[in-house]
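K.L.:
predicted model and sequence below, questions to follow.
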Amino acid sequence: MGRGRGGVAQHLAEGQSRVGPAPVGGPGGRGPPGRGGATPGPGGARSAAAAAVMAGAERRDGPGPRAPVLLVLGAAAVSLVGAQVTSETREVPEHKPADIPCSAYRFGLSNPRIEWKFQKGSSLVLFYYGGELTDSYKNRVQFSPNVIHFSTVTREDTGKYICEVVGSGNQIAKSEVNLIVQVPPAKPVAHVPTSATIGSKAVLRCTETDGSPPPTFRWYKDSMLMPPNPKTSPTFRNSSYTLDPATGELIFEPLSGFDTGDYYCEATNNVGSPQKSAVVHMEASEVNVGGIVAAVVVLLMVLALVAFGIWFAYSRGFFKRKE
């Protein structure tokens, strides 16, 4: 049995190279048939080969324990009958027709059963099953085994389309298409503080929610484009900021007097024309030391007047108890 266990891997390799697509139930084949049976098509011949290899291993090893053989065969069966997956991405302008192919259908599984699913975020919806489209797709989607055709797409159709084909031998092929419905960005909104203290942290944000794919952002100060790294530009080298084009966030830390100016942002996603926000003025100012001193002086004067009033009242006997 030691020789049988050690020779299983070698016999498996030899059996895979020798076995053809013939059915397993021929002469000398005492092992169980593969899950694909004798039906022609991808996976059938390979399942028969796996069964023939198991039968050959049984003849070589004799009636002893065959657990090692079954473990090796189980690993081979998973790889032969497991799901085959393809994936691609397609971009289509909004309100235009779109074709979503089912590449899994090309694997040629016998007696295929086709299902279509739509995934958006954590939501997964079955929209073609049992030869019928669900109600929300009936009026604008046409089905054929290898493709679904949208007469028109909207931004709500952006997501992942999953085509799953199951053959008669429980073989599975799956294809995925990530559909991006192209939508130009709307006018973004620039969130800019109108005043900020020099030396503090100032955060400017640019937001836009309509664009698909999500837009990238650029910032302008006094109508001049701000580079991602201020030290690379002679115009902005005296400023200290970080700029994230993906989120549209512009952070000054620390803020300097040079950063006073008129700001606006721009959103673009290569669909339509770039969109600009309204202009907002930000004033970077020093801490008003004089104002603080004046406020303290006024407060002290008020406290002094209150104290004097209390003393005067006591001295005139206004707070003495009557006997």
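P.N.:
Everything's here; your move.
K.L.:
alpha carbons only for contacts and neighbour counts from here, please
P.N.:
Fine.
K.L.:
how many other residues sit next to the closest residue to residue 271 other than its chain neighbours?
P.N.:
Among residues not flanking residue 271 along the chain, residue 184 sits closest, at 4.8 Å (CA to CA, 6 or more residues apart in numbering). If you count neighbours by other CA atoms under 10 Å, residue 184 ends up with 23.
K.L.:
again, but for residue 294
P.N.:
Neighbour count for residue 294, taken as other CA under 10 Å: 11.
K.L.:
doesn't it fall inside a helix?
P.N.:
Yes - assignment of residue 294 by DSSP: H, G, I helix; E, B strand; the rest coil places it within a helix.
K.L.:
separation between it and residue 139?
P.N.:
For residue 294, the distance to residue 139 equals 74 Å [CA to CA, to the nearest Å].
K.L.:
what about residue 71, distance to residue 153?
P.N.:
As judged by CA to CA, residue 71 and residue 153 stand 49 Å apart.
K.L.:
between the two, who's got more neighbours?
P.N.:
residue 153 (22 against 11).
K.L.:
what sits against the more buried one?
P.N.:
93, 94, 95, 96, 97, 98, 181 (CA atoms under 8 Å, 6 or more residues apart in numbering).
K.L.:
just the element for the fourth one, please.
P.N.:
What it means is residue 96. Using DSSP states H and E, residue 96 is not contained in any helix or strand.
K.L.:
ok, and the closest non-adjacent residue to it?
P.N.:
residue 152 (4.8 Å).
K.L.:
what about the one you found, which SS state?
P.N.:
Secondary structure, three-state DSSP: residue 152 is coil.
K.L.:
what do you get for residue 118?
P.N.:
Under the three-state scheme (three-state DSSP), residue 118 adopts strand.
K.L.:
contacts only, for it.
P.N.:
Residue 118 neighbours (CA under 8 Å, 6+ apart): 124, 125, 126, 127, 159, 160, 161, 162.
K.L.:
ok, back up a step: buried among the contacts of residue 153? Need that as a selection in PyMOL.
P.N.:
The buried residues among those can be selected in PyMOL (16 or more other CA atoms under 10 Å) with this line:
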select buried, resi 93+94+98+181
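K.L.:
below is structure B, check it against A:
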Amino acid sequence: MEVMKMLLLPLLSILLQSPLCTSVTVSSSKPKVEIHEHSDAVLSCEFRTEKDQSPRIEWKKKGKGVTFVYFNNKFTSSYTGRAKIEGATLTIHSVTQKDSGEYRCEVTASEDHINLGETIVTLNVLVPPHVPSCEVPSSVFVGAGLDLHCKDKLSVPPATYRWFKDNKALTATADTPYSIDTNKGTLKFKSVSKTDAGMYRCESSNNVGAPKSCVAQQLKVLEYPLNMTVLIAGAAGVLTLSLLCCICVCVCRRRGCCKKAKKTKSTKTYNPPPPPPPPIRNLKHYKQTQSFMI
């Protein structure tokens, strides 16, 4: 029995130390990479093969379609000169937002039992805030509704927004006559008053870089001129009068007050005109048949 143990222990030790891999295996120590714009992104890819000591390594990027990054031991045109590979780990220099996406590392070991392995690495390039575009009208009339817009389409992650009036940050509460959407960048007034006039600007931020602000723009609040007020009042009066007339006509028709009188047929008989008088005979044709004596 002791002899059997002495023979089995070395055999068990050899089995434990020998690789149990029967195919190529591929993995990544960091499957999600977040890096600032214009920095170097390292996409790790580690592999182990059963027999093949020189496997084929490929990198592909998934977007609208699948494009090659590294193929046939060289980089494709868009990555030539700005990327390198060590083992199977890919490094892209000075990344931009266009480099964000899903990358796939593929290792093909033709001599292994299962000869293909792959792993996926997601790259997210962080972009600091850019100067936002601000929409502020030059003037607005008292009492009108007003929306101011602010947008930064380039920052990653998406920016949040703050509005300033005369260099003072605006904070919306239940008592303020305006509301602010910090995610969409809108500043809304239900009814503008004279006190809302001033210099307005917007600031975008996303914790990647320093906040950026647009140039402050002047907003003037105007009162309606007198002739405009009279014109609006007159138009409102005419509209009200027309509406009342229409209502009166409808009510009258429903009650039968506006029915048209039926036309009665005439009982007069037709009398033809008298015949024309007989024509006078021509005197030239008249002959005297008797003579008269006095």
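P.N.:
That came in fine, so what should we check first? The structure displayed is predicted, hence computed values, not measured ones.
K.L.:
number of residues surrounding residue 251 of the first structure?
P.N.:
A count of nearby residues for residue 251 of the first structure, using other CA under 10 Å, gives 17.
K.L.:
hmm, I typed the wrong one, I wanted residue 187 of the first structure.
P.N.:
For residue 187 of the first structure, the neighbour count with other CA under 10 Å is 19.
K.L.:
nearest residue to the equivalent of residue 186 of the second structure over in the first structure in space, please, no chain neighbours.
P.N.:
Aligned by TM-score structural alignment, residue 186 of the second structure pairs with residue 249 of the first structure. Once flanking residues are discounted, residue 249 of the first structure sits nearest to residue 205: 4.6 Å by CA to CA, 6+ apart.
K.L.:
before we move on, the earlier item: what is the aligned counterpart of the residue nearest to residue 96 of the first structure in the second structure?
P.N.:
Using TM-score structural alignment, residue 152 of the first structure lines up with residue 94 in the second structure.
K.L.:
and its match, how far from residue 134 of the second structure?
P.N.:
Counting by CA to CA - residue 94 of the second structure and residue 134 of the second structure are separated by 30 Å.
K.L.:
which one's more surrounded, the two?
P.N.:
residue 134 (22 against 14).
K.L.:
list the contacts for that one?
P.N.:
148, 149, 150, 151, 201, 202, 214.
K.L.:
in those residues, find the pair that's most separated.
P.N.:
148 and 214 (12.8 Å; CA to CA).
K.L.:
do I have it right that the residue nearest to residue 271 of the first structure meets residue 272?
P.N.:
Yes - Residue 184 of the first structure is within contact range of residue 272, at 5.2 Å (criterion: CA atoms under 8 Å).
K.L.:
quick one: distance of stretch 160-170 of the second structure to the chain centre.
P.N.:
24 Å (CA atoms, centre = their mean, to the nearest Å).
K.L.:
straight-line length of it, end to end?
P.N.:
Stretch 160-170 of the second structure has its terminal residues 14 Å apart, counting by CA to CA.
K.L.:
quick one: that stretch aligns where in the first structure?
P.N.:
Going by TM-score structural alignment: stretch 160-170 of the second structure matches residues 216-226.
K.L.:
break down the stretch 201-323 of the first structure into its strands, ranges please.
P.N.:
Using DSSP state E, counting those that start in this stretch, the strands of the stretch 201-323 of the first structure run over residues 202-207, 216-221, 224-225, 241-244, 249-252, 261-268, 275-276, 280-285.
K.L.:
any idea which of those strands gets closest to residue 56 of the first structure?
P.N.:
The nearest among the strands of the stretch 201-323 of the first structure, by CA to CA, is strand 216-221 at 62.1 Å.
K.L.:
what packs against the closest one?
P.N.:
Applying 3 or more CA pairs under 8 Å, 6 or more residues apart in numbering; DSSP states H and E, one finds that strand 216-221 of the first structure contacts strand 261-268.
K.L.:
the strand it packs on vs the second structure, mean deviation?
P.N.:
Taken against the second structure, strand 261-268 of the first structure registers an average deviation of 1.4 Å after superposition, with mean CA distance after the TM-score superposition for the first structure.
K.L.:
which residues in the second structure does that strand align to?
P.N.:
Using TM-score structural alignment, the residues of the second structure aligned to strand 261-268 of the first structure are 198-205.
K.L.:
which of the residues in the match of stretch 160-170 of the second structure are buried?
P.N.:
For stretch 216-226 of the first structure, by 16+ other CA under 10 Å, it's 216, 217, 218, 219, 220, 221, 226.
K.L.:
tell me how far the residue nearest to residue 271 of the first structure lies from residue 87 of the first structure.
P.N.:
Shown here: residue 184 of the first structure relative to residue 87 of the first structure, a distance of 25 Å by CA to CA.
K.L.:
what of residue 179 of the first structure?
P.N.:
Taking CA to CA, one finds residue 179 of the first structure at 11 Å from residue 87 of the first structure.
K.L.:
now do residue 168 of the first structure
P.N.:
Distance, residue 168 of the first structure to residue 87 of the first structure, by CA to CA: 23 Å.
K.L.:
then residue 135 of the first structure?
P.N.:
From residue 135 of the first structure over to residue 87 of the first structure the distance is 27 Å, taken as CA to CA.
K.L.:
settle it for me: which of the two has more neighbours?
P.N.:
More crowded of residue 135 of the first structure and residue 87, by other CA under 10 Å: residue 87, with 14 against 9.
K.L.:
could you find the closest non-adjacent residue to that one?
P.N.:
Closest to residue 87 of the first structure by CA to CA, 6+ apart is residue 176, at 4.6 Å.
K.L.:
doesn't residue 165 make contact with the one you found?
P.N.:
No - with contact defined as CA under 8 Å, residue 176 of the first structure does not reach residue 165; the gap is 11.7 Å.
K.L.:
more crowded one of the two?
P.N.:
residue 165 (29 against 23).
K.L.:
residues contacting the more buried one?
P.N.:
When contacts are counted by CA under 8 Å, 6+ apart, residue 165 of the first structure is found next to 104, 105, 109, 112, 113, 114, 115, 172, 173, 174.
K.L.:
what's the separation between the fifth one and residue 173 of the first structure?
P.N.:
Applying CA to CA, one obtains 10 Å for the distance of residue 113 of the first structure from residue 173 of the first structure.
K.L.:
try the third one
P.N.:
According to CA to CA, residue 109 of the first structure and residue 173 of the first structure sit 8 Å apart.
K.L.:
shared neighbours, those two?
P.N.:
165, 166.
K.L.:
looking at the two, which one has more neighbours?
P.N.:
More crowded of residue 109 of the first structure and residue 173, by other CA under 10 Å: residue 173, with 26 against 23.
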